[in-house]
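**Student:** Dropping a prediction and its sequence here:
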Amino acid sequence: MTSDMSSPSEDFKVVPDKFTNAYPTLSQIWALLGVFFLSQLPAALPMVGFKAVAESYGLPFLDTIGQTLAYTISLVITIWYAFRKRGSRNLSFASVPVAAYLVAAVGLVAMGMLAEPIVSAIPMPDAIQEIIKNTFTKHVILSAVIAAPILEEILFRGIILDGFLKNYSPAKAVIWSGVIFGAIHLIPAQALNAAFIGIALGWLYYRTRSLTLCMFLHFVNNGLSSLTFLMDDKLDMSHNQTRDWAGNDLLYGALLVGCALICVACYSYLNRILPTAQIN
């Protein structure tokens, strides 16, 4: 599926024919986020139970099940609430060329490497670093790699961004949805990185209306992050791991330039092959 080529400045000029007051608006998002955070309280009950059994009987996989269940329950409750408020359970899984999956994945990885110097420069207090180490264990990878790409994309792209696109200009909708996606991660370094990813996925959803593509890219991002953690469990988001792997500043600088060129090339290609955005 192809379309005529559009420039970046033209890309965000497609606006709704009329504002529909679709759910959610920016004013309604606070209640939705409130449901998201409050639902984590009852959702934590199975996690506590599974953790107690896991520690008593030496079965760490039960702790994994408990954490995954708690995370899943919280998101399912929030999605259910959003569907009720929206009055519809319709989601968009539009078809996208296979090449778009591959090119977008390469671009997302390159973008992550470009963001790393900024993310790692954010001060990370020892107390926050300790919380991260205690929270992000090998046992939560199941929820990070499988549950998150599916449920978070349904909520943040399929519901929140979809509603924003019907209420606001595409640029405002995509940026705000990305900022909100970053904000729910709470920890500053994680929040900034998630906001970058949220904006990139938001633009792709705006152009394609494909949750399948967004879920795939979310899976790739979380999968690579989890793989890195499995290879080196000394998790330190305030440290630039790629710079260490490069060995010197010259090589690292060249790597960043290469990543920037890859991002530009991927964006240009996707902007050319993806359908012209339509608001519906």
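**Tutor:** Arrived safely. For clarity, every value in this text was computed on a predicted model and none was experimentally measured.
**Student:** C-alpha only now, for contacts and for neighbours.
**Tutor:** Will do.
**Student:** which helix is the longest one in this structure?
**Tutor:** Using DSSP state H, we find that the single longest helix of the chain is helix 60-86.
**Student:** Can you give the distance of that helix from its chain's centre?
**Tutor:** Its chain's average C-alpha position is 16 Å from that of helix 60-86, according to Cα atoms, centre = their mean, to the nearest Å.
**Student:** need the next SSE after it, C-terminal direction.
**Tutor:** Of the helices and strands lying after helix 60-86 in sequence (DSSP states H and E), the nearest is helix 98-120.
**Student:** Please compare the first structure with the one that follows:
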Amino acid sequence: MPFGQKREKMPFEQKPDQMSFEQKLWKGMQTLIWAVRPALLYLFLPPLLMSAGMALFGGRSAGRVIADSGNFYYALGILLTLGLLYKRSRKNGGSLFEESGLELKRPDGRRIALLAATGLGLAVFFSAVITIIPFPGGLKESYRSSSDLLSSKTDLALAMISTVFLAPVAEEIVFRGYMLGRLLRWFTERQAILLSAVLFAVCHVSPIWVLYACLMGIMLAWVSIREDNTLYSIALHIGFNASVLPVSFMNGHPAWERLFFGSRFRIALIGGAALAMAVRAFEIWRKSDD
């Protein structure tokens, strides 16, 4: 069954060929609003929880709370989002897995590993490009400030769990599961992929992050549709985010950092090798189901 067709019913079922242009436009807007609702929950719960925490445990500035406890509230927000989506799906007589297109039975471990390797290689390549290319100072500073989540030793283990595991699972369920699935009920496959990718990208705020998040959003959506299973886009996303593990380790050990990141030439070599690995893994994955 096509991706997005085996889950929730639309709140409107009139056929497009029975509608005027204005009706189609209105229904498209309704679909878009319906599709983004789970994403809004995911985006706004962590800051709401942080605000509640600041009110209950005062005495710290907002910046201090973000630095000291941001990872805690982020992880709590993710878990609460998934819990609310699960509760809603049960109330509607379904399940979170069905509504988000997540199938856990008999996964293909080889294909999952290939997609994780693809994501890891692409992340290292993008990081190398961002490091080497002389972007304007404002763009680089915006990117660095958005990447500071892992730079602090506070809550480092929790930050790793949130970034490498919780965030990919939640974002794929929300953006590729719910959002893409709902968009496919009205828009064409190409339109749904582009819309979900753009909406996913703008949530990343920093212009540099927005750029490669849009490209990754397209790829993640295409993988989830091709596999008809959000599990595989989760694997790709986890692989991408897992690049923070070796980078964080090397940044904490100056000798390793100098060895691998000591010159632009070495960074370019690492980026090129990572891209080659990603392309090869993706090609094997793509052909393995032909």
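**Tutor:** Looks like it came in fine. All values derive from a computational prediction rather than experimental measurement.
**Student:** Any idea what the TM-score comes out to?
**Tutor:** Once superposed, the chains reach a TM-score of 0.65 (TM-score structural alignment, normalised by the length of structure 1), with 248 aligned residues with a Cα RMSD of 4.5 Å.
**Student:** And the longest helix of structure 1, what's buried?
**Tutor:** Using 16 or more other Cα atoms under 10 Å as the test for burial, helix 60-86 of structure 1 gives 62-79, 82-83.
**Student:** try stretch 187-205 of structure 2
**Tutor:** 187, 189, 192-201, 204.
**Student:** Residue 61 of structure 1: what's it in contact with?
**Tutor:** Contacts for residue 61 of structure 1 (Cα atoms under 8 Å, 6 or more residues apart in numbering) come out as 54, 139.
**Student:** Please determine how far it is located from residue 223 of structure 1.
**Tutor:** From residue 61 of structure 1 across to residue 223 of structure 1, the span is 19 Å (Cα to Cα, to the nearest Å).
**Student:** got it, and residue 51 of structure 1?
**Tutor:** For residue 51 of structure 1, the distance to residue 223 of structure 1 equals 24 Å [Cα to Cα].
**Student:** So which residue is dead centre in structure 2?
**Tutor:** Ranked by distance to the mean C-alpha position of structure 2 (Cα atoms, centre = their mean), the top residue is residue 171 at 4.6 Å.
**Student:** Tell me who's in contact with the aligned partner of that residue in structure 1.
**Tutor:** With TM-score structural alignment as the criterion, residue 171 of structure 2 lines up with residue 152 in structure 1. Residue 152 of structure 1 makes contacts with residue 75, as judged by Cα under 8 Å, 6+ apart.
**Student:** SS state for residue 152 of structure 1?
**Tutor:** Assigned by DSSP: H, G, I helix; E, B strand; the rest coil, the conformation of residue 152 of structure 1 is helix.
**Student:** Help me confirm that residue 164 of structure 1 comes into contact with residue 27.
**Tutor:** No: using Cα atoms under 8 Å, residue 164 of structure 1 is not in contact with residue 27; the gap is 11.0 Å.
**Student:** If you count surrounding residues, which of those two has more?
**Tutor:** A count of neighbours by other Cα atoms under 10 Å puts residue 164 above the other of residue 164 of structure 1 and residue 27, at 25 against 8.
**Student:** Aligned counterpart of the more buried one in structure 2, please.
**Tutor:** Counting by TM-score structural alignment, the partner of residue 164 of structure 1 is residue 183.
**Student:** mind checking how far the nearest residue to its match once chain neighbours are set aside is from residue 201 of structure 2?
**Tutor:** Spatial nearest neighbour of residue 183 of structure 2, excluding adjacent residues (Cα to Cα, 6 or more residues apart in numbering): residue 192 at 5.3 Å. Separation of residue 192 of structure 2 from residue 201 of structure 2 (Cα to Cα): 14 Å.
**Student:** mean per-residue distance, the helix or strand containing residue 162 of structure 1 to structure 2?
**Tutor:** Secondary structure assigned from DSSP H and E places residue 162 of structure 1 in helix 162-167. Helix 162-167 of structure 1, aligned to structure 2 and superposed, deviates on average by 2.8 Å (mean Cα distance after the TM-score superposition for structure 1).
**Student:** Who are the packing partners of that helix?
**Tutor:** helix 170-183 (3 or more Cα pairs under 8 Å, 6 or more residues apart in numbering; DSSP states H and E).
**Student:** any idea which helix or strand comes after the helix it packs on?
**Tutor:** helix 188-208.
**Student:** In terms of secondary structure, what does that following helix contact?
**Tutor:** Counting by 3+ Cα pairs under 8 Å, 6+ apart, helix 188-208 of structure 1 packs on helix 98-120, helix 170-183, helix 211-231.
**Student:** out of the ones you listed, which comes closest to residue 17 of structure 1?
**Tutor:** With distances scored as Cα to Cα, the stretch of these nearest to residue 17 of structure 1 is helix 170-183 (12.2 Å).
**Student:** Show residues contacting that closest one.
**Tutor:** 12-15, 156-157, 160-161, 164-165, 167, 190-199, 202-203, 206.
**Student:** from the chain's centre, how far out does that helix sit?
**Tutor:** Between the centre of helix 170-183 of structure 1 and the centre of its chain there are 11 Å (Cα atoms, centre = their mean).
**Student:** mean deviation (superposed) between that helix and structure 2, please.
**Tutor:** Mean deviation of helix 170-183 of structure 1 from its aligned counterpart in structure 2 after superposition (mean Cα distance after the TM-score superposition for structure 1): 2.2 Å.
**Student:** for structure 2, what's the longest helix?
**Tutor:** Longest helix in structure 2, counting residues (DSSP H): helix 21-56.
**Student:** Now it: buried residues?
**Tutor:** 24, 27-28, 31-32, 34-36, 38-39, 41-43, 45-47, 49-50.
**Student:** Quick one: distance of stretch 134-146 of structure 1 to the chain centre.
**Tutor:** Relative to the centre of its chain, stretch 134-146 of structure 1 is centred 15 Å away, using Cα atoms, centre = their mean.
**Student:** start to end distance for it?
**Tutor:** Distance across stretch 134-146 of structure 1, first residue to last, is 20 Å (Cα to Cα).
**Student:** Residue 110 of structure 2 matches what in structure 1?
**Tutor:** Using TM-score structural alignment as the criterion, residue 110 of structure 2 maps onto residue 99 of structure 1.
**Student:** Its match: neighbouring residues, count only.
**Tutor:** Residue 99 of structure 1: 12 surrounding residues under other Cα under 10 Å.
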